[in-house]
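# Sequence isn't available, so here's the structure alone:
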């Protein structure tokens, strides 16, 4: 029963009439079965859906092509910028190499005349660099893939960090050399002439041959006595044959002594700089006349101060202050 009704439904026919509104045209009509109409609409729907699908795929394809092109251009641009930054970093490395070379020289003459900065230069391209150049010659193009960009960025970051560390090391070394320069005794503690040098001499009081462990610089009473290096005042008072004594503890094991002063201008614990007045020249203690008795010690060993007057002191390494000043106990003029 139901099957017959379904067949009757699909066999129904519809009449399509075309009636002209003007003139005496003939009216036309057509009988169209319902099954044809349904088949037409189903086919139309399928064609429309399929066309829409193909259009969407085509649009997505070209959209992805455009996006890829834009991305490749961006990657290529970033790669070129990384290469330019790498070139700049190479220039920085060259400047640093020259600077390190100059810091190894001992005089302006050596800086001007020395041509051996690159005598031990080494290096060479990596296998990836060689392959890249080969690909450039064969393919007429550079590898600008996203992976290559990441690799270049990582290599640049690593080398930049290494360069920063290198500059920090260089800065630390310069700071250390600056501290060594400031702490090392240098120059005259007072203007005048050397009346008694370092070494064996006849004692002016006992008339016996004794060893003089400093130098005596004569001058008018009241002449400023100045620190020959940066440091901290360890002794500032009267001490036996030294008279009014100043002892400065410098870094890197150095200490200096200034004896026979007429007036002391600093106290224990004061920090002083090279060239700062610490006392006034006098004639106190075991002294035959106004002068400054000057001693240079390093790690509790006496040094001839004469070399430090001229600045020809021994070259220092990265030494540290290992001991405190030895309290003077010897009568010395």
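Received, thanks. Since this is a predicted model, take the numbers as computed values, not measurements.
# only C-alpha atoms for contact and neighbour calcs from this point on.
OK.
# burial measure for residue 80, as a count.
Residues lying near residue 80 (other C-alpha atoms under 10 Å) number 14.
# ok, second structure coming up, stack it against the first:
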């Protein structure tokens, strides 16, 4: 079921996960992952096709589950008004909320027609009918969980990806208000107590020693995202890559400011000024801030864009992905 090496490259929506990155990781013996989030089903399929051209090794595709949360339109509108001065400074207008399902049905239909070897889900667990349909097609199904209760609800999956509080990017919880994040090693113990499913551990892992420690605690593999963001094969924007090495960014924090869902990123001006005011409204807030974030990147301004990063971000380097996988492999 698992790749040669116990290293999974995290699916990172919004740019970092490219066919080149996934193929390089898989060719090196790890498991590369693509990300369908924020893409159309057609763009998702194009990434799969491109990756198959680049590697004959197994790789995966990650899908966002539709948001089940109730949204307060008035709170979203108030936050949009709050961001108007930011938008004016950048020469854009705040965005308008749009579809909330990320094209889920179209993506599932496309993937079931011709799935990659691994399919994973974030922000929830699909129904058993969907999981079994992928399993019948020969795909390994992985569900991201952040609590023991979520692990119980994902019992039909082939494996679970445990996302600890140290992880960068969005918290993959089943709901937008699921309590305080749990550190990875505690989460691993909590989930192992309720399931015998294979567990992939994610959150703040950046070295071979980190990975060896997680394997010793019972994980079958380690998933790393931030460690791969600065790789030349990564599609992360230059502002993001540079910020991970910029000494003026010294810490990370959880915030809803950019998307309306908790996510860990480098502490910059936007995060500091707006975190307390952002409603729990994903993906509505994502749509509202999207034009501002794009403009900030275009203008080279790291203080106006989400700089997703795990707690070990300072260890991310520009090392090519294959060499990075080799250096991360426990001896």
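On my side now, so go ahead. Here the structure is a predicted model, which is why all the values come from computation and not from measurement.
# Overlay the chains and give the TM-score.
In this superposition the chains share a TM-score of 0.21, using TM-score structural alignment, normalised by the length of structure 2; 122 aligned residues with a C-alpha RMSD of 6.7 Å.
# ok, how many other residues are close to residue 43 of structure 1?
12.
# swap in residue 86 of structure 2?
For residue 86 of structure 2, using other C-alpha under 10 Å, the count is 17.
# ok, then the element right after the helix or strand containing it?
With secondary structure defined by DSSP states H and E, residue 86 of structure 2 is part of helix 84-90. The helix or strand immediately downstream of helix 84-90 of structure 2 is helix 104-113, counting by DSSP H and E.
# In that following helix, which of the residues would be classed as buried?
Counting neighbours by 16 or more other C-alpha atoms under 10 Å, one finds that the buried residues in helix 104-113 of structure 2 are 104, 107, 111-112.
# Please apply the same query to stretch 163-178 of structure 1.
By neighbour count on 16+ other C-alpha under 10 Å, the buried set for stretch 163-178 of structure 1 is 163, 170.
# First-to-last residue distance for stretch 76-90 of structure 2?
End-to-end distance of stretch 76-90 of structure 2: 20 Å, with C-alpha to C-alpha, to the nearest Å as the criterion.
# Give the buried residues for it.
76-77, 79-80, 83, 86-87, 90.
# and of those residues, the nearest to residue 149 of structure 2?
residue 76 (29.5 Å; C-alpha to C-alpha).
# What strand or helix carries that closest one?
For residue 76 of structure 2, the element it lies in under DSSP H and E is helix 73-82.
# where along the stretch 101-250 of structure 2 do the strands fall?
Secondary structure of the stretch 101-250 of structure 2, counting by DSSP state E, counting those that start in this stretch: strands at 118-122, 140-145, 159-163, 169-170, 199-202, 221-224.
# And the third one, what does it pack against?
This points to strand 159-163 of structure 2. strand 140-145, helix 184-192, strand 199-202 (3 or more C-alpha pairs under 8 Å, 6 or more residues apart in numbering; DSSP states H and E).
# picking that back up, kindly reformat the strands of the stretch 101-250 of structure 2 as CSV containing distance to residue 291 of structure 2.
Below are the strands of the stretch 101-250 of structure 2 laid out as CSV (distance: least, C-alpha to C-alpha, whole Å):
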stretch, distance to residue 291 of structure 2
strand 118-122, 24
strand 140-145, 29
strand 159-163, 29
strand 169-170, 19
strand 199-202, 30
strand 221-224, 28
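# For the ones you listed, give me JSON lines that also has mean neighbour count.
Shown next, in JSON lines, are the strands of the stretch 101-250 of structure 2 (neighbours: other C-alpha atoms under 10 Å):
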{"stretch": "strand 118-122", "mean neighbour count": "24"}
{"stretch": "strand 140-145", "mean neighbour count": "26"}
{"stretch": "strand 159-163", "mean neighbour count": "26"}
{"stretch": "strand 169-170", "mean neighbour count": "23"}
{"stretch": "strand 199-202", "mean neighbour count": "28"}
{"stretch": "strand 221-224", "mean neighbour count": "26"}
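# For residue 272 of structure 2, find the nearest of these.
strand 169-170 (16.4 Å).
# Buried residues, the helix or strand hosting residue 293 of structure 2. List them.
In this assignment (DSSP H and E), residue 293 of structure 2 forms part of helix 284-298. For helix 284-298 of structure 2, the neighbour count (16+ other C-alpha under 10 Å) marks 284-293, 295-297 as buried.
# hmm, which two among these are most spread apart?
Among the buried residues of helix 284-298 of structure 2, 284 and 297 lie farthest apart (C-alpha to C-alpha), at 20.4 Å.
# Quick one: the strands in structure 1, in order.
Using DSSP state E, the strands assigned to structure 1 run over residues 13-18, 28-33, 193-196, 199-202, 209-212, 215-218, 224-226, 231-238, 244-249, 254-264, 271-272, 277-281, 291-298, 301-303.
# what helices or strands is the longest helix anywhere in structure 1 leaning on?
Longest helix in structure 1, counting residues (DSSP state H): helix 34-103. With contacts defined as 3+ C-alpha pairs under 8 Å, 6+ apart, helix 34-103 of structure 1 has these neighbours: helix 2-10, helix 146-183.
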